[in-house]
Every structure is written in C-alpha cells, then in structure tokens.
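> Give me the fold of what follows.
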Amino acid sequence: MASNPPAPEAPYAPAQPSTETFGYGGYRTGEGPWEEWNPTAESIRPVRGKHRVAKQRGGGFARSSTVLGVGVIAAVSAGGMASATTGKAPVSISMPDLPGVGSLISDDTPAPEAAPALASFGSETAVDTDAGAGVDQSVADAGEALRSRIMAQAESQKTQVEVKAAAAAAKAKADAVVKAEKEAEAKAAAAKKKAAEEAAAKVEAARLAELAKQYTLPTSSYTITSTFGQAGSLWSSGYHTGLDFAAPTGTLIKAVHSGTITEAGWAGAYGYRTIMTLDDGTELWFCHQSSISVSVGQKVATGDVIGRVGATGNVTGAHLHLEVHANGNAEGIDPAAWLRSKGLNP
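Model prediction:
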C-alpha cells in the first residue's frame, strides 16, 4: 500500500499584515509591522495653555500622525487602553484655510503669523462687543428716558387731579358755608318775623280785650241763620245785606257800643228799625224789632237796652237783622267781620 509522503514544512516567516488597508490592493513594506504602544501618564505631556490655530499651507491637509495622536488621546481620556498596531494607511482630512482653526487639532508649534490673526480676530470681537454694549446702553438710556417722561406725565396728571379735587372741595366748602349762612339768616329772619307777629298778636289781643270791654254782642241766646252776601230770592237785592241773629220774640236787643240814636220807627221791609251812630260815624241798623225802647237823639252806652227781637217787615221768622254802614257807606260791610275787629265772636 502506498502512502502519500508528508508535505515539506514551509520556511518560517513572520506574520504579514492584512492587505485590506483602506482600499489598497497589496502589502506595503513601509507601513509595518508596528510595535504595540501603551501610553502612560508619564509618556504623554499634558496640554497647557490655549491651542492656537496655525495657518495651514499647501492645500490645508492635516498630517496623518496628528489624526492618530488625537485618536490616541481620546482613547486615553475615556479610560481605555488603545493599540496602534493597525498598520493601515492614514486618511487625510481636508480642513478649510481659516485662521486660528488648525491649531485646535495640531500639536505643532503655531506658525509665526497665527498670533497676529488670532489677535486680529480677538480685536474684532472686542470691537463688536463694545459696539453691542454701546447699543444696549443706548437702548437702556432711551428706555430710562421714556420711563422718566411717562412718570413725569403721570405725576403731572396726578397733580392736576389733586388740584382739581382741592378746588372742588374748596368750592363745595365755600358753597356749604354760604348755604349755612343763608339758612341761618333765613332762620333768624323767620324767628324775628315770628317774634314780631307774636308781639303784634299780643298787642292786638290786649287791644281787643280793651275793646271787648267797650263793645258787646247785640243779643244773647241766638242762632246765626243768614250771613252777609248770601244769595237768594228772599232779598230784593238778590243777596243778604246783613247778619241774622234768630232768637225768640221779645229777646232784649242791646247797644253794641256807646253812641247816639239817629233814627227809631217803621222802615217798610225792615219792619221796626233803630239806627245808632257811633262816635267814628259808623251806623248800626237794628231791624225787625217787635218794640223800640229809645228815641231819636238819645245817648246810649254799651249794653243799654234799645228794643226787642220781633218778626216785623219782610221776614220768615223772629230774628234781629243787623247791618253795619261804615262812614256812611250805603252798601254796608260784613257785620261779622266788624264785630270780630272789636274783639267779639258772633
């Protein structure tokens, strides 16, 4: 039986890196192998100061070592252990040619012209900040001025309202004082008038009391049946010209006041009539008597009997018809009012 002989062993060769490096088709001798790098706190220099952006030249490409360094630092900061044995081709990252930006990811010393660019950028920022502060201050000043003007207007309006209120209060107070004075004057005048009227009434009462002593009613036990001016067909003039005291026939008729008898006898429709003339010329007519007790020219005093009540003449019953003719007035006046003026109440 035949058997296959074992294949000869291949000579030892170190392991080759993978050919799958960023799209390249074969292994490149300049790219590895790499030693494993374990960075420590002593091997990595701390970054101090500000990162300044160096102006990039020649197309603005960052070096591959810079990208690798940034990746390693990020891995260490996260607390992991990174290995740089990949051996893959670096990837170039294009950065815009902006001043002060490349130094943020570069570990090289910035170019000499980067400082002026950064200083220029800072100065522009400072200028813009100052301009913004100036604008803010202008707005604040304008707002404060508007607020002050509004407050001044409000204060002015408040002052005007207070002045108007004070004027209205003063006017109301003055009107109240004037009204009170007028009311006081009116009350004083009314009180004075009332006092004067009361005094006059007292004087008149005293006078009438004295007159009452001098005057008397013409008869007693009577009833007033007809008054002065009363209209009716019973009287030839169409109205009553005197005051009727109805009393039984024979009731005494007395002199109302002192005077002189100027007529005594028959007078037609008046029946038996006696006329007495007072000292002031007033004539008193006593009519419809049943009898006469005095004669013409006789002086009589208050209360003297001059006749008796009867029903002679144009009558409907026994009564005394009294007429008063002041100062020779043929028409006559109201006997009731005249008697009251002498302090008598018929």
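> Could you use CA atoms for every contact and neighbour count after this?
Fine.
> quick one, helices of the chain?
64-77, 114-214, 335-341 (DSSP state H).
> Tell me how far the second one lies from the chain's centre.
It refers to helix 114-214. Computed by CA atoms, centre = their mean, to the nearest Å, the chain-centroid distance of helix 114-214 equals 13 Å.
> name the helices or strands packed onto it?
Helix 114-214 is packed against no helix or strand, with contacts defined by 3 or more CA pairs under 8 Å, 6 or more residues apart in numbering; DSSP states H and E.
> What of the shortest one?
Packing partners of helix 335-341 (3+ CA pairs under 8 Å, 6+ apart): strand 319-325.
> Run through who's touching the strand it packs on.
241-249, 282-289, 309-311, 331-335, 338 (CA atoms under 8 Å, 6 or more residues apart in numbering).
> Out of the helices of the chain, which one sits most buried?
Most buried of those, by mean neighbour count (mean count of other CA atoms under 10 Å): helix 335-341, with a mean of 16.
> and for comparison, fold this next one:
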Amino acid sequence: MASNRPAPTAPFVPSQRQPETYGYGGYRTDEGPWEEWNPTEESLAPVRGRHRVAKQRGGGLARSSTVLGVGVIAAVGAGGMASANTGKPPVSISLPDLPSSVGTLLGEDGGHKATQTALSSVTTTAATDADSSSSSDAGEALRSRIIAQAEQQQTQIDVKASAKAVAAADKAVSDAEAKAEKAAAAKAADAKDKAEAAEKQKTEQQRLAELAKQYTLPVVSYTITGTFGQAGSMWASGYHTGLDFAAPTGTLIKAVHSGTVTEAGWAGSYGYRTIITLDDGTELWFCHQSSIGVKVGQKVATGDVIGRVGATGNVTGPHLHLEVHPNGQATAIDPMTWLRGKGLNP
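Here you go, the predicted structure:
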C-alpha cells in the first residue's frame, strides 16, 4: 500500500485561530495547535471489532464521543418507541462492539457515519430480538395448545376405555349372577321335582299297598309261559291275548278281586271258562280250567276259590289263561300291566 504524499505545511498564525471550545466552555491550550496528519500503513494501529474509523489526534475524542453518545441515546429512544408501538414487552438492546482503541479520533464525517451505523445496528438488533421474541411466544403458544389437545384426546380415550372396561365388568358380573341364579333355580327345580317324584312314588306305593290288600294273584305257585302280544298260528287272532300261568292240573284258582260271576261253563277253544265282572265293569276271564267252582250271579270276594287249573280247550299243557277286558269290551289289554297297576307283581 503506497503512502500518501505529505501535504504542504501551512504557516501558523495565532491571530487566525478559530475560537473552538469543543464543549469545554472556553479555549484550552492543550487543544492545539493542529496539524494535518496523513496516516500510512506503518503508522496505523490494527483496529478490532466491526467498525473502522480514521485516526485523529488530540481533542477530537470529545467531539466524537459527544456524537456517539447522541447516537446511542437516539437508538435507545427508537428502541423504546418501537417497543411502545408494538405493544410488546421491552427487549434488551445490544450495542455493537466498539473498537478497543476507543481513543481513536473520529472526524466530523466519520462520527456521523459511525452514529448512523450504530443506530442502524441497534434498530436491527432490537427488531430482530422483537421478532425472535414474537416467534418464540407464538411457537410456545402453539406447542402448549398442541400438548393441551393431545392431553384432552388422551383423557377422552382413557375415559372411554374405562367406561368400556366398567361396562364389560358389569356385564360379566351380570352374566355370572344370571348364570348362578339360573343354576340355583334349576337345582331348586330339580330338587323340587325329585321331592315331588319321591312323594308321588310314596303315595303310589301306599295306594298300591292298599289295592294289594284288595287284589291277589290267581294262583300261588306258577310259571309264566306266555305273555300278551306274542305272535303265533295257534291263536285265532294271530297273537296271544292273555297271560299264561303254568301250574299242575288241579291247582286252586282264586278270584283276583271282588265281583259278580257273569259266566261259568264251556267256551270252545278257551275250554272251561269263568268270567267275573268287577264293580268298575272290567271283565276277568279265567280259561282252560279242569273244573269250575262257582255259578253265574254269585258274588265273590278277593281270594275266593273259583275253580282249578286244567288243560281243556286249545292248549299244549295245563295252565291258567287270564284275560282282562275293560268295560266288557271285546278287545283285551295286557294282564301284566293291569295286575301291576293293582299293586301285584306276577
């Protein structure tokens, strides 16, 4: 870098000096005389910070300091007005870094430019801080709103899940109670049915016991050789219509129940037959007798002897053929079932 050429030295004339006081209220001898200084690369001290200013000598510091102070006051005022206009809380103002060689003199033009630079930097910093604060506040508000919405949604989900769990538990309890009640009712009903059945059976047994006193089997010693409903060609109807008590010829035949003798004599394939009509109209047929011991119209009681076992009629051996005809009808019913209904067990 080339050095500036030295400027011609002007003659010093004391009488021509301007009465500049630079804020000290009067002339001071240590402010002059002035001489023009042309800095060179070797004579300039390195400048730190963001601002480079021209080097001055002597009392220029006071003037530059005054200008800089006015600029700082203006910047602070501008920052306050900006805070008041935006309606936001005051923000801290960061002044630009001053060079360490603050004693370096600023010229009149240089001081004005420095002041403008300081004002611009302070205003920009204040605006940036205000925008950053606004953005930070908006972001924080949005974040808080999102968190609140998320918490509200989670709360709703938890409430629904809790309600669903409570409903499921209530339903399970209700189902269990209903099942238990149903089982208890079924058990009670079963116990009741069993009790009723037992009572009914007991009653029936008592009734049959009473009937057994009124009824008796026709023979004492016997063997059942033919039952009701057996199929075979030896019977005219194609099946056996009575119950056969096989016993030796001459075995006593007794009246099963009290009644009236309505028939006594020969009956073709039935051999010698005796018919006793009971009080309810039921007819009892005693067939294949070897002899008859009663007459028509005779009243008999339970256990009375009415004849003897034989082999008359269509038979293959001595036995008593017993038939039961309800209400005197031609069709016979099973004598085994009828006898058991009277408390007897052939």
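> Provide the TM-score value for the superposition.
Overlay of the two chains. TM-score (TM-score structural alignment, normalised by the length of the first structure): 0.68; 259 aligned residues with a CA RMSD of 2.7 Å.
> Now distance to Glu323 of the first structure too, for the helices of the first structure, in a markdown table please.
Shown next, in a markdown table, are these (distance: least, CA to CA, whole Å):
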| stretch | distance to Glu323 of the first structure |
| --- | --- |
| helix 64-77 | 148 |
| helix 114-214 | 19 |
| helix 335-341 | 6 |
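> how about the ones you listed, which one is nearest Thr260 of the first structure?
Closest to Thr260 of the first structure of the helices of the first structure is helix 114-214 (CA to CA; 15.1 Å).
> which residues does the residue lying closest to Gly313 of the first structure once chain neighbours are set aside contact?
Closest residue to Gly313 of the first structure apart from its sequence neighbours, by CA to CA, 6 or more residues apart in numbering: Gly271 at 3.7 Å. Gly271 of the first structure makes contact with Cys287, His288, Gln289, Ala311, Thr312, Gly313, Asn314, according to CA under 8 Å, 6+ apart.
> and if you look at Ser290 of the second structure?
Ser290 of the second structure touches Thr249, Gly250, Tyr272, Gly307, Arg308, Val309, Gly310, Ala311, Thr312, counting by CA under 8 Å, 6+ apart.
> Check Cys287 of the first structure too.
Counting by CA under 8 Å, 6+ apart, Cys287 of the first structure touches Tyr270, Gly271, Tyr272, Arg273, Thr274, Leu320, His321, Leu322.
> rerun that using 6 Å as the cut-off
Contact partners of Cys287 of the first structure, counting by CA atoms under 6 Å, 6 or more residues apart in numbering, are Tyr270, Tyr272, Arg273, Leu320, His321.
> That one pairs with which position in the second structure?
Counting by TM-score structural alignment, Cys287 of the first structure corresponds to Cys287 in the second structure.
> Show me which of the contacts of Ser290 of the second structure are buried.
Neighbour-count burial (16 or more other CA atoms under 10 Å) applied to those gives Thr249, Gly250, Tyr272, Gly307, Arg308, Val309, Gly310, Ala311, Thr312.
> Throw these into a markdown table and include distance to Val67 of the second structure, thanks.
Shown next, in a markdown table, are those (distance: CA to CA, whole Å):
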| residue | distance to Val67 of the second structure |
| --- | --- |
| Thr249 | 165 |
| Gly250 | 166 |
| Tyr272 | 165 |
| Gly307 | 164 |
| Arg308 | 164 |
| Val309 | 163 |
| Gly310 | 165 |
| Ala311 | 164 |
| Thr312 | 166 |
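> so Asn314 of the second structure touches Ser269, yeah?
Yes. Between Asn314 of the second structure and Ser269 a contact is recorded at 4.8 Å, counting by CA atoms under 6 Å.
> From Gly303 of the second structure, how far off is Trp338 of the second structure?
Going from Trp338 of the second structure to Gly303 of the second structure by CA to CA, to the nearest Å gives 17 Å.
> returning to that earlier point: can I have the buried ones of the contacts of strand 319-325 of the first structure as a ChimeraX selection?
To isolate the buried members of the contacts of strand 319-325 of the first structure in ChimeraX, using 16+ other CA under 10 Å:
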select :241,242,243,244,245,246,247,248,249,283,284,285,286,287,288,289,309,310,311,332,333,334,335
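> so how much does the longest strand seen in the first structure differ from the second structure once superposed?
The single longest strand within the first structure, with elements called by DSSP state E, is strand 283-292. Once the two are superposed, strand 283-292 of the first structure sits an average of 1.1 Å from its aligned residues in the second structure (mean CA distance after the TM-score superposition for the first structure).
> report the angle between the axes of that strand and strand 319-325?
Orientation note: strand 283-292 of the first structure sits at an angle of 150 degrees relative to strand 319-325 (axes from the mean of the first three to the mean of the last three CA atoms, to 10 degrees).
> Show me how far strand 283-292 of the first structure is from its chain's centre.
81 Å.
> Check stretch 277-294 of the second structure too.
With CA atoms, centre = their mean, you get 78 Å for stretch 277-294 of the second structure.
> how many neighbours does Tyr239 of the first structure have?
A count of nearby residues for Tyr239 of the first structure, using other CA atoms under 10 Å, gives 15.
> does it really touch Gln230, like I thought?
Yes. Judged on CA under 6 Å, Tyr239 of the first structure makes contact with Gln230 at a distance of 5.2 Å.
> burial of Ile292 of the first structure, as a residue count?
Ile292 of the first structure, neighbours per other CA under 10 Å, totals 19.
> Please disregard the earlier target; I meant Pro110 of the first structure.
18.
> Would you check how far apart it and Val70 of the first structure are?
Distance of Pro110 of the first structure to Val70 of the first structure, computed by CA to CA: 17 Å.
> Now do the buried residues in stretch 294-314 of the second structure.
Of all the residues in stretch 294-314 of the second structure, those buried under the rule 16+ other CA under 10 Å are 294, 299-300, 302-313.
> and which of these is nearest Gln205 of the second structure?
Thr302 (19.9 Å).
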